[in-house]
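Novice: My questions are about this predicted structure, shown below with the sequence.
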Amino acid sequence: MTDPLVGKLPGRARSLEEYAAMMGSAHSGEHPNHRPYEPQDGDVFITSWAKSGTTFLQQMFHQLRTAHRGGDMDFDDISRMTPWDDVALMVDFDMTAPQVASPRGFKSHREYERLPTGMRYAVTLRDPKETFISFYRFINGWHLEPGSVELEEFLPFWMGGGPGGCDYFTHLLSWYDRRKEPDSLVMTYRWAVKNRSAAIARMAALIGVEMTPEIEALVLERTTREFMHDHKDKFDDAMVCKVLDEKCGIPATSDSSKVQSEGSDAKEVPQSVADAIDAMWAERVVPVTGHADFAALAETVDAEA
């Protein structure tokens, strides 16, 4: 008699240990189409930390560089338009493939020190506790079986910062230090969302797009939460979903959208986690910046913007 469990894919992870094994499975097998990233002058890296506005900036960047032809929503995955080198092997993607417009754009969650030098960089910074809740909402029910990992257990996962990333504080300090460099556009996520016209103008200046009222109106419309949520299938990691379905048994129909209908509230963070994050901030950020918390740091970054 054949065992019905033989060959059965494990599905969503039920612990952080199972998650690690799941991702190992996702990277297994042959990758005949993969080619690693090769730097070219003028490349742009959209490199916010995980759940800090990366998708928002990807959409802003892509609509700006295609605005001369009416913008572009003819894609299945925004990370096919602005490829992510850290998952390129897993999804068998050619990072050297021609892009649909220039300049070339790439996604990352890395700090400056681990990116190619001499490029251009766009970053939004976000309150660490908001990223914690947003990250949990994103993973819980997609990679992880709903409720299998409690918020109190999630801190080590959050610290990882997503594929290829770094811990939150390494990323924050790296880009805070570069906020006045001409090759780096550094904004807080909250400021960029509330001041989208200004943020779009700053992105256009970074990538060499001459702004017109028509371009501004197009990109303003297409970077609203409502527009992106209405088109959330464009922002749901479709390429990653396909691999996780085929190799790990996680249904591609899972809600993996990075565009949530409502923002994440830092007040949802358990007290024990909030205390741990505050302690790390006091140890690592205060001595370097003098800012007692993210609100104080954001005030400086926003004022400069």
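Specialist: Nice, thanks for sending it over.

Novice: alpha carbons only for contacts and neighbour counts from here, please
Specialist: OK.

Novice: neighbouring contacts of the helix or strand encompassing Ala217?
Specialist: Counting by DSSP states H and E, the element that carries Ala217 is helix 213-222. Counting contacts by CA atoms under 8 Å, 6 or more residues apart in numbering, the residues outside helix 213-222 that touch it are 59-60, 63-64, 67-68, 70-71, 196-197, 200-201, 227-228.

Novice: also this one, for the comparison:
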Amino acid sequence: MSTPFEKEMKERLEEAKNMTEKDKVYMYNGVLYPIIMCKPENLKAMETFEAREDDIMLAAYPKCGFNWMVGMMRKMSAVDSCVDEKHAPIPSLLEFVNPEKYQSINEAPSPRLLGTHMHPDNIPASLTNKKTKILVVLRNPKDTVVSFFHFTNKNPILPTAESWDKFFADFMSGEVSWGSYFDHALSWEKRMDNPNIMFVTYEDMKENLSEELKQIAKFFNFTLSEEQVNTIAQESTFTAMKESSKHTHGPMCNVIFRKGEVGDWKNHFSEDQSKEMDNRFEKCLGGTKIGARLKYDIYCQ
């Protein structure tokens, strides 16, 4: 039996078949978005979305580990609420929600699991006003652009990249869906000291997932034992998540979950591209708190 996600994606994939590559994205307030998932009316409706203080909000630039984190948050919230995982809240990406569906989200019981890839300046103001806790997932830019490149080419909803070199150039200029990686990072940098926002990195989760999950559980006030956290970590390795996604994401599982590696950029970058990224990172994020959290010298050299 198809899940609601599979059913919706099947409809979206059918829609994509009748579109030209260039028509799959459009500009909204100076940023590119995939029109099939992020219609203009969705983004407009999102502006007036009413957050709650006890919402669980996840945020990440595309291909930084968002879907991996969604899976873990569902497991943690299920254990915390003493319910079967299949009854844990399904995340709603705010920019994917059409105006009609906001009614059901508004009526959903707490805690709601929400998410977004939007630039932090463009997420609903009510999240700040209600002091909703936000978990932000970061990832080094070199692996992010590689993952984004493959995601774009394997996802019919997005325009196929002409080549790796072209996609890299577009990424560096911010001419990709959801805009510039560096603009996102710089905007989150301004919020690093906000007590209602927690930052985790893809790389730290790969290094010590149990420890990261303990900190996340503490942030959201989940009452999980150390044994429960360790069990969730074991069930949430990338391999395990990719396998389980076959039952939740259907044909999209291999699109959303590819390699899950740190350092795959070395198989794609030319020497000049590596230097260009190094220079951009230093110019934009050198000396920043987010720059330090990303451990660029360790993962991108």
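Specialist: Good, I have the coordinates. Only a predicted model underlies this, so the values are computations on that prediction, with no experimental measurement involved.

Novice: quick one: TM-score?
Specialist: The TM-score (TM-score structural alignment, normalised by the length of the second structure) is 0.71; 267 aligned residues with a CA RMSD of 3.9 Å.

Novice: hmm, back to that, buried residues in the helix holding Ala217 of the first structure?
Specialist: Of the residues in helix 213-222 of the first structure, those buried under the neighbour-count criterion (16 or more other CA atoms under 10 Å) are Ile215, Glu216, Leu218, Val219, Leu220, Arg222.

Novice: and if you look at stretch 258-278 of the second structure?
Specialist: Neighbour-count burial for stretch 258-278 of the second structure, counted by 16+ other CA under 10 Å, picks out Gly260, Val262, Gly263, Trp265, His268, Phe269, Gln273, Ser274, Met277, Asp278.

Novice: count of neighbours near the residue lying closest to the first one once chain neighbours are set aside?
Specialist: By the measure of CA to CA, 6 or more residues apart in numbering, the closest residue to Gly260 of the second structure outside its immediate chain neighbours is Phe238, 6.2 Å from it. For Phe238 of the second structure, the tally of surrounding residues (other CA atoms under 10 Å) stands at 17.

Novice: can you tell me how far Phe238 of the second structure sits from Lys206 of the second structure?
Specialist: Using CA to CA, to the nearest Å, we find Phe238 of the second structure at a distance of 9 Å from Lys206 of the second structure.

Novice: repeat for Pro40 of the second structure
Specialist: For Pro40 of the second structure, the distance to Lys206 of the second structure equals 36 Å [CA to CA].

Novice: Same question for Ser187 of the second structure.
Specialist: Distance, Ser187 of the second structure to Lys206 of the second structure, by CA to CA: 25 Å.

Novice: before we move on, the earlier item: quick one: distance of whatever helix or strand comes next after the helix holding Ala217 of the first structure to the chain centre.
Specialist: Once helix 213-222 of the first structure ends, the next helix or strand along the chain (criterion: DSSP H and E) is helix 225-230. Between the mean C-alpha point of helix 225-230 of the first structure and the mean C-alpha point of its chain there is a distance of 17 Å (CA atoms, centre = their mean, to the nearest Å).

Novice: got the contact list for helix 225-230 of the first structure?
Specialist: Residues lying outside helix 225-230 of the first structure but in contact with it, judged by CA under 8 Å, 6+ apart, are Glu221, Arg222, Phe235, Val259, Gln260, Ser261.

Novice: go again using 6 Å as the cut-off
Specialist: When contacts are defined by CA atoms under 6 Å, 6 or more residues apart in numbering, helix 225-230 of the first structure is touched by residues Val259.

Novice: Same question for stretch 59-74 of the second structure.
Specialist: Counting by CA under 6 Å, 6+ apart, Ala88, Gly115, Thr116, His117, Val136, Val137, Leu138, Arg139, Thr144, Phe148 sit against stretch 59-74 of the second structure.

Novice: export these to JSON lines and tack on secondary structure and distance to Asp170 of the second structure?
Specialist: Compiled in JSON lines, the contacts of stretch 59-74 of the second structure are given as follows (DSSP: H, G, I helix; E, B strand; the rest coil; distance: CA to CA, whole Å):
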{"residue": "Ala88", "secondary structure": "coil", "distance to Asp170 of the second structure": "38"}
{"residue": "Gly115", "secondary structure": "strand", "distance to Asp170 of the second structure": "25"}
{"residue": "Thr116", "secondary structure": "strand", "distance to Asp170 of the second structure": "22"}
{"residue": "His117", "secondary structure": "coil", "distance to Asp170 of the second structure": "18"}
{"residue": "Val136", "secondary structure": "strand", "distance to Asp170 of the second structure": "24"}
{"residue": "Val137", "secondary structure": "strand", "distance to Asp170 of the second structure": "22"}
{"residue": "Leu138", "secondary structure": "strand", "distance to Asp170 of the second structure": "20"}
{"residue": "Arg139", "secondary structure": "coil", "distance to Asp170 of the second structure": "18"}
{"residue": "Thr144", "secondary structure": "helix", "distance to Asp170 of the second structure": "13"}
{"residue": "Phe148", "secondary structure": "helix", "distance to Asp170 of the second structure": "11"}
